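Peer 1: Fold the following and give me the result.
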Amino acid sequence: MGYLNLEKKMMLWCRSLLLGVLIAAVQVNGQTPTSDGFISIDCGATANSTDSITGIPYITDDQFIETGVKYNVSSTNYLNSSLPKQYSTVRSFPDGDRNCYSLKPAILDNKYLLRASFFYGNYDGKNSGWDNSPLLFDLYIGSGFWKTVNISDPSIPVTYEAITAISAYHPLLPVCLIRSDSSSTPFISLLEMRLLKNTLFPGDLPDYGNFIKLFMRRNLGASGDKIIRFPDDPYDRIWEPMNITLHELSTDKTVKHGQFDQFEVPSVVLQTASVSAGVNDSIQFYVNPASHIAYFVILHFSELELLPEKDVREVDVYLDGFSGNYTANYAPIYLKSGSVYHPQVVLSQYLFSLNASKRATRPPILNALEIYSGISQSFGRQSNLADVEAILKIKEAYKTMNKNWVGDPCVPVSFPWAGLSCRKITEEGGELRITAINLSSSGLVGEVSYFFSELTEIRVLDLSYNNLSGRIPNSLAGMPYLGVLNLTGNCITQVPEGLVEKSKEGSLILRFDNNTDTCDGSNPTPGGNSTPSSNSTTATNKKITAPIVIVLSVVPAFLLLVVVVLILWRIRRKTQAINHEVVQPLSESWQFNVDLGGSQLQYTSHQSSVDHKDNQLHFGSRQFMYAELENITKKFSRTIGKGGFGTVFHGSLEDGTEVAVKICSLSSKQAPNLFLAEVENLSSVRHKNLVSLVGYCMDSGQMAIVYEYMPLGSLDDHLRGKAGIGRVLNWAERLQIIIDAAQGLDYLYNGCPMPIIHRDIKTSNILLGQNLEAKISDFGLSKAFHSDLQSHVSMTAPAFSLGYIDPMCLKTWKFNEKTDVYSFGVVLLEIITGEPPVRHDRDVQLIERVQLSFEAGDINAIVDPKLQGMYNTESVWKVLELAMRCMARDVDQRPKMAEVVTQLRESLECETSEKSKSMTTESQSMAFMKKSTIFDPAAR
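Peer 2: Below you'll find the model as predicted:
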């Protein structure tokens, strides 16, 4: 990654200064520009090449990325060689959701133009994109969302540009391709980085600190289809011609840059211009952006006619809705460059009018045009430098590790390196810290690296089931926040005293099972036959002995056997109960699951029996015998779902009524309590938006719940495209589904004789009927208020779904309606974005990414690309703002569910109103006009 010590930084600074001076000299003296400082990558190529038009050398991408597959573009779709040969190859990424290029520019603290190009050309032989299903995936620069790549015509290349800056403190620029649509495979053809002068693009354009992306760049008055780029433009900006119906001016004389020119438009671009027909005519264009998007429009001028003294060309630029003139009395200078721009202005519509001033005798003129928009403020967020250096040393220490670790470890924030969890520790600054590492079964060989201790914010470190040997570094005991250290299944025989003491004090959970004296070089398997060794809480830098192994192996097994016998005995007693018998709840246990990159650490500590209720549990529904369940499910032949409670099977009753049968998993310690809670709650509620209980079973040592069958699966299935569901829910359908769910929750809080808190609101618990009617399911974690004076229920058995839990509950373990409202806010974000609450089962949550784009007003960076712009922007913003209120830190600021229902209904009315329907895609947001003549600058 190239992080440098002070001496290397000084050498690099000198090199940067020298190269900068050379570039400046070339530009001042008019010498031929060079491509020094450029990075030009031909993705998927097997050999270096040179562009036949620009003369720029291109190199293969092997040194920039470790993943992906190289492909040649199909010759039958290669546009008859009209594209440079660099488009003939691609690198495709069929594996993994995050694949990143690591760009290492030589000059730091400098601005760069970054360009990514994509030409599908049927490289994979699948003819994707020709069936009205565009290829969609996301493009990120660092932690900043850059663009959703949309390949709607696979025979035409797509190119995106941005202007960024490289810091001396973080001299790496990751460019990441993110799989946002499960049906699309990300790929890339070209990746280019162009060195800019730091004086280009003023600091107040925009306020995001020069992190801007190109919307369009046009050369007005040009004839033909010639594109202007390097070497005519020394920065290799691409100027596309715009042929319009206005009058054209041109000159063959050189247009020079002024002393303080902040854009340095090439002379060949400024040598042509468009002018209106007469002095009383105007040049007009408008930008109709999505709501809350700030566009930065830069107008470039140069006078191409040597005007007589009596003639004057002055332009007044008006921006409709902006207080005052955008620019007044601007007089282009003969054969000198000049530009007009303004710091960001957020309007619902940008209508620009270029008029002749009052004293002008010549019509208005315009030579060139650039339009940019801001990139989310998250763009500047990067990993802590000390963490980066430490994790890179760990990567270097374990060359056998099977992880795709490329780019910045913690960005994009929703897609950190596999096995890492990152978060912002303090409100000040944007640095991300590595807080957890899961390298279980990752092929690690050798000693436990000292550099783990340099990751000072680590809470969980899982190194289980590798081939680690030798001593554990004493430095790990000095990690201030380390709470879990899992070394199970390695070859370690000694534990430092410091770790043992922290384990005895209770500040560290230390797992040290299944360690053996020798390793054979193969990767241990969890639960394998390796010789067990002692738990490290009893080992103190002494070799592990067999008696301790035997004791620590037999005792847990005996205790587990006792627990199982007690549970089965209680179940046996319950099978003898009649329908109206009082049922006492079993004792519960506390469980905490740490999910990291697909693996799971589970820690359990038992507590005494809890929640003995004064009221009795009466089950008034049908009680099934286990043999009946075997019959109606045809011996459990069709599985329709699976969760922590158990497996759900399809069944049919005697009258043909379809049902869902959930069989309790006896391996779950909480299953009996979840079973009792769900049966009790489903027996007491009746609402069209709550799943109905058909019956239950407590027979032959089995527990099961039978409830109505929902044929279209869950909302989660539809949003993720699971279980063969191909059709994408449109925005109106998503709104109606979520309104149904909100109505069901509102009934739980306000319609039941005893209000019920659900405690597990998530998209997989919102089930859909034949006509997409939605019903809330899974009441196993639900709790009831027993009096009007009760403000919350205590969570004595913490169990939750990652990404949905209210952060306040992690501190208090107390639930009320507002904690359900928080979880419902996460669900609202899911229907807007189409994304799960946490990607890759890591603790960087969806709300963090959405919050950044929400604050920046960038709706395009938030909305599910599968909606393809087919939604009313106002409706989406209403729901987004409602979701943010639901997830407010201050519980009192969260709305009640009754208000949520009202707000969602208003959003649906806004969406379905014919008067307010509109599409907000960028392809429809631009138009130019001269009087009544409209022309499209997006068309070449």
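Peer 1: hey, let's count contacts and neighbours off CA atoms from now on
Peer 2: Fine.
Peer 1: Would you mind confirming that Tyr294 is in contact with Ser348?
Peer 2: That one is not Tyr; residue 294 is Ala. No: if you go by CA atoms under 8 Å, Ala294 and Ser348 don't touch, sitting 9.4 Å apart.
Peer 1: Mind telling me what element Val562 is part of?
Peer 2: Here Val562, judged by DSSP states H and E, is contained in helix 546-575.
Peer 1: just Tyr749 next, same as before
Peer 2: Under the assignment here (DSSP H and E), Tyr749 is part of helix 731-750.
Peer 1: Now for Asn198: which residues touch it?
Peer 2: Counting by CA atoms under 8 Å, 6 or more residues apart in numbering, Asn198 touches 110-111.
Peer 1: Then Met216?
Peer 2: So Met216 contacts 369-372, 938 (CA under 8 Å, 6+ apart).
Peer 1: ok so, going back, list the helices and strands the helix holding Tyr749 packs on?
Peer 2: If you count contacts as 3 or more CA pairs under 8 Å, 6 or more residues apart in numbering; DSSP states H and E, helix 731-750 packs onto strand 756-757, strand 774-776, helix 817-833, helix 897-912.
Peer 1: Give the buried residues for that helix.
Peer 2: Neighbour-count burial for helix 731-750 flags 731-732, 734-749 (criterion: 16 or more other CA atoms under 10 Å).
Peer 1: neighbour-wise, which of Ala294 and Ser348 wins?
Peer 2: Ala294 (23 against 15; other CA atoms under 10 Å).
Peer 1: any idea how far Gly498 is from the more buried one?
Peer 2: Applying CA to CA, to the nearest Å, the value for Ala294 to Gly498 is 55 Å.
Peer 1: So Asn490 is in contact with Ile472, correct?
Peer 2: No: with contact defined as CA under 8 Å, Asn490 and Ile472 do not form a contacting pair (11.5 Å).
Peer 1: where does the most centrally placed residue in the chain land in three-state SS?
Peer 2: Taking CA atoms, centre = their mean, the centroid of the chain lies closest to Ser414, which sits 4.2 Å from it. Counting by DSSP: H, G, I helix; E, B strand; the rest coil, the backbone at Ser414 sits in coil.
Peer 1: From what I see, it and Val850 are in contact.
Peer 2: No: using CA under 8 Å, Ser414 makes no contact with Val850, being 10.2 Å away.
Peer 1: To check against the first, give me the structure of this:
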Amino acid sequence: MLRFHCFFLFLCFCVGLQLVCSRHDPYVMRISCGARDDVHTSPTKTLWYKDFAYTGGIPFNGTSPSFIAPQLTTLRYFPLSEGPENCYNIKRVPHGHYSVRIFFGMVVEPSFDNEPLFDVSVEGTLVYTLPSGWSNHDDEQVFVETLIFLDDGTASLCFHSTGHGDPAILAIEILQVDDRAYHFGPDFGKGTIIRTVKRLSCGAQESLFDADYSGDHWGGDRFWSSIKTFGQNSDRRISTKNSTKSTSKAPNFYPGSIYQTALLSTDNEPELTYTVDVDPNKKYSVWLHFAEIDPSVTSAGQRVMDISINGDTVFPDVDIVKMAGGVNSALVLNTTVPISGRTLTITLQPKNGTHAIISAIEIFEVIIAESKTLLDEVRGLQSLKNALGLPLRLGWNGDPCVPQQHPWSGADCQFDKTSNKWVIDGMYVNELTLRYTSFYLYVCLCGRTYGISMGIFKNHLHTPCTCNLQSSSPPQYRFWLISFWTTWPPLCVNFLINHESTQDKYPFPPSQKENGKNGHLCNHFSQLENLAAVKFFIL
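Peer 2: Prediction:
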């Protein structure tokens, strides 16, 4: 029996050791935009890779208006001549949950607008609009940070001009976090993105990142902005050198140092109140951090508080010592609330005892993720863009249909409820050259194989599409009308994208008499395997 007991303990030890050893380091990607070489920044010797994965833009000398941003000397800016939408498309990102942080910069050139205002989207969802005056703040306004699930192997970060200066990006961070980090309730998951509005370390002397606290890498290297008071004479700062229990645990891995300082209310102002400006008619996830570090409180029942948000009690009878399991132990409370107005106010009101206390506050905006455009249609338009050699000023970067505020120029998008994806219903591109021509884009889908033929036709052609009998799905059809000014003689572009070996055949529309003015024909599809081909013909 003793031998069996020892064997069981040994087995448990081996399993536990395997679990610890099998935990890999999180994926980390940091890009110094505009840099020609890799860069290390002080004091942590953080590695920033040289610039890559951009769709356009111009590298230039740059700076950040805030000490918060990494001390880098270059940036990439996107003048309107490069198009209204430009992106970074980072590939080979492992599936997972990520903190995506984008630092904004200022071009070091007197003739440039010193404070560009533009929109930012992540994976096709608009997450941030730079506010006027952002460059005058040493807080979260100098970057945008989101938590998002990336499950297609890429991270697409796009910047959309709004007519107020050229977007300028100093640096990008993509940091993997725990899959359940900041699980805020039933809406948590791949259908939502949360954006950091505020992250405060109450009573801290200085603002620091997780790395400065020697925090766990799985925490996402969060930035904690110090706040020494909520208002004049309304509170006082307290601190302790005692270590705090129940910190740096999965899934959020909070650094223990944020619980070693706090703000404590006073006899004159027994309540603690914090107010932040927010966008109306949105949901916000609020995370409140506590540790009982006040030496005058030693047992449960000595401090009990009610906590309300905009006047509604969300956490009644909060007893930190009781709920955390003792003094110097961390307690985290979370709730998600809809806000109709433009302010979010957190109030801590003491019930037992005379003072309220708090260690840290995190506030996130909950954003519903946009449905993307059907992948085959995105590939088709990207091939069309390359085939026609469309100018950079047209844009056509990122997703054609989302964010809905910034679709591709000329894209007529419709939402398909069956696939829960956007599809292209039509295209209109206007280029100032010589002759107006209408193009019909003939699309045939057989399984995963995607065929496209574009020619000059007078009428909308509904032509049968023949698929191999072994095809797993019936043929589907889509016709895109593309109208634009083009040079004369017009181009006829015929191309096929074949994603896998197949015997599927795509007959060219037989109504060849419907072709362009001079009756010249476009070549029909060739049977190609594992090939992407583009052919140009002058009529």
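Peer 1: Just want to check the distance between the residue nearest to the centre of the first structure and Val73 of the first structure.
Peer 2: Taking CA to CA as the measure, Ser414 of the first structure falls 31 Å from Val73 of the first structure.
Peer 1: Repeat that for Glu305 of the first structure.
Peer 2: 48 Å.
Peer 1: Between the two, which has more neighbouring residues?
Peer 2: More neighbours surround Val73 than the other of Glu305 of the first structure and Val73, with 20 against 13 (other CA under 10 Å).
Peer 1: residue contacts, the nearest residue to that one once chain neighbours are set aside?
Peer 2: Nearest residue to Val73 of the first structure, sequence neighbours excluded (CA to CA, 6 or more residues apart in numbering): Tyr123, at 4.3 Å. Residues near Tyr123 of the first structure by CA under 8 Å, 6+ apart: 71-74, 90.
Peer 1: Do a quick rundown of the strands in the stretch 101-250 of the first structure.
Peer 2: Taking DSSP state E, counting those that start in this stretch to define them, one finds strands in the stretch 101-250 of the first structure at 110-118, 135-141, 144-151, 158-166, 173-178, 187-188, 190-195, 212-220, 240-242, 247-250.
Peer 1: Can you spell out which helices and strands pack onto the first one?
Peer 2: Pointing back at strand 110-118 of the first structure there. On the basis of 3+ CA pairs under 8 Å, 6+ apart, strand 110-118 of the first structure makes packing contacts with strand 158-166, strand 187-188, strand 190-195.
Peer 1: whereabouts in the second structure does the second one align?
Peer 2: Right, strand 187-188 of the first structure. On the second structure, the counterpart of strand 187-188 of the first structure by TM-score structural alignment is residues 168-169.
Peer 1: And the contacts of the matching stretch?
Peer 2: With CA under 8 Å, 6+ apart, stretch 168-169 of the second structure has contacts from 33, 75-78, 102-107, 116.
Peer 1: how does it look with 6 Å?
Peer 2: Outside stretch 168-169 of the second structure, the residues within contact range by CA atoms under 6 Å, 6 or more residues apart in numbering are 75-77, 104-105.
Peer 1: how about those residues in TSV, adding distance to Val122 of the second structure?
Peer 2: TSV is the format used below for those (distance: CA to CA, whole Å):
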residue	distance to Val122 of the second structure
Leu75	19
Arg76	18
Tyr77	18
Phe104	15
Gly105	18
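Peer 1: Of those residues, which is the most crowded?
Peer 2: Scoring the contacts of stretch 168-169 of the second structure on neighbours with other CA under 10 Å, the highest-scoring entry is Gly105 at 31 neighbours.
Peer 1: any idea what that one aligns with in the first structure?
Peer 2: Aligning on TM-score structural alignment places Gly105 of the second structure opposite Phe119 in the first structure.
Peer 1: and that match, what is it in contact with?
Peer 2: Counting by CA under 6 Å, 6+ apart, Phe119 of the first structure makes contact with Pro157.
Peer 1: that's a helix at Phe4 of the second structure, yeah?
Peer 2: Yes: read with three-state DSSP, Phe4 of the second structure is one of the residues of a helix.
Peer 1: so which of the helices and strands packed on strand 110-118 of the first structure gets nearest Ala418 of the first structure?
Peer 2: Nearest to Ala418 of the first structure, of all those, is strand 187-188, at 20.1 Å by CA to CA.
Peer 1: average offset between the closest one and the second structure?
Peer 2: With mean CA distance after the TM-score superposition for the first structure, strand 187-188 of the first structure departs from the second structure by a mean of 1.3 Å once superposed.
Peer 1: any idea where the helices of the stretch 351-500 of the second structure begin and end?
Peer 2: Ranges of helices in the stretch 351-500 of the second structure, per DSSP state H, counting those that start in this stretch, are 375-388.
Peer 1: hey, where'd the strands end up in it?
Peer 2: Using DSSP E, counting those that start in this stretch, strands in the stretch 351-500 of the second structure cover 357-358, 360-368, 411-416, 421-428, 435-446, 449-456, 476-486, 491-497.
Peer 1: Save these as JSON lines, and put in mean neighbour count and distance to Lys517 of the second structure too.
Peer 2: What follows is these, written out as JSON lines (neighbours: other CA atoms under 10 Å; distance: least, CA to CA, whole Å):
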{"stretch": "strand 357-358", "mean neighbour count": "27", "distance to Lys517 of the second structure": "76"}
{"stretch": "strand 360-368", "mean neighbour count": "21", "distance to Lys517 of the second structure": "49"}
{"stretch": "strand 411-416", "mean neighbour count": "16", "distance to Lys517 of the second structure": "26"}
{"stretch": "strand 421-428", "mean neighbour count": "19", "distance to Lys517 of the second structure": "21"}
{"stretch": "strand 435-446", "mean neighbour count": "20", "distance to Lys517 of the second structure": "10"}
{"stretch": "strand 449-456", "mean neighbour count": "22", "distance to Lys517 of the second structure": "9"}
{"stretch": "strand 476-486", "mean neighbour count": "17", "distance to Lys517 of the second structure": "14"}
{"stretch": "strand 491-497", "mean neighbour count": "22", "distance to Lys517 of the second structure": "12"}
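Peer 1: Tell me which of these lies nearest to Leu388 of the second structure.
Peer 2: Once the strands of the stretch 351-500 of the second structure are compared by CA to CA, strand 491-497 is nearest, at 8.1 Å.
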